[in-house]
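1. requesting a structural model of the entry that follows:
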Amino acid sequence: MTEDAAERATTYIETMTVTLAHLKPRTPLQISKEKVDKTIEVAARYTNDAKYYAGKQQSVTALACVTYAEGLLDALKFLDLIEP
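-> A predicted model of the protein is given here:
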């Protein structure tokens, strides 16, 4: 299976642009340890997915997965919910 990085990037950018335009922050914010743990678990699963796709020579998908995992951890860091 051939992956088209340019097409994939365009799709992700368009989706994020729409998503960002419609975000509505919730208040008051309540973040439990369980939610933080779940987010870390999801990041670990995306990292494992990245390893799988890299092994299948699907580099674009692997990069998307590991980048998503990194973004989840970055969000937790920015919110001071995990140590850098």
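2. going forward, measure contacts and count neighbours with C-alpha atoms only.
-> Noted.
3. so which helix or strand takes in Tyr68?
-> helix 59-78 (DSSP states H and E).
4. before we go on, could you also do this sequence so I can check it against the first one:
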Amino acid sequence: MKHSLTIALKNQSIAVERFLRVVRHRGFDLTHFQLNTDEAHYTIAMTVDSDKPIHLLTNQLNKLVDVKEISLENLQQQAV
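-> Predicted coordinates for the structure are as follows:
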């Protein structure tokens, strides 16, 4: 399944590295990644693909100190 998420992160490069490490360790394939920045924070729009439930990823991302907000925008089932 493909999942689109928007994430607000602290404006630090190490925060992006930690964030991407969690995505990789949880077994989600990153299919789209867009990073926008302002003075306060990074905003990441991304699409991930996996057979695993999305809550396995979002629960871990919410535990990161650098993550300010996560919103799940849509779910899209993969064609079989």
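5. quick check: TM-score for this pair?
-> The TM-score (TM-score structural alignment, normalised by the length of the second structure) is 0.26; 34 aligned residues with a C-alpha RMSD of 4.1 Å.
6. in the helix holding Tyr68 of the first structure, what counts as buried?
-> 59-70, 72-73, 76 (16 or more other C-alpha atoms under 10 Å).
7. and which of those residues is nearest to Thr47 of the first structure?
-> Each of the buried residues of helix 59-78 of the first structure was checked against Thr47 of the first structure using C-alpha to C-alpha; the closest is Val66, at 5.2 Å.
8. tell me which residues touch the closest one, please.
-> Tyr46, Thr47, Asp49, Ala50 (C-alpha atoms under 8 Å, 6 or more residues apart in numbering).
9. just the buried residues out of those, in ChimeraX syntax.
-> Only the buried entries of the contacts of Val66 of the first structure go into this ChimeraX selection, using 16+ other C-alpha under 10 Å:
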select :46,47,49,50
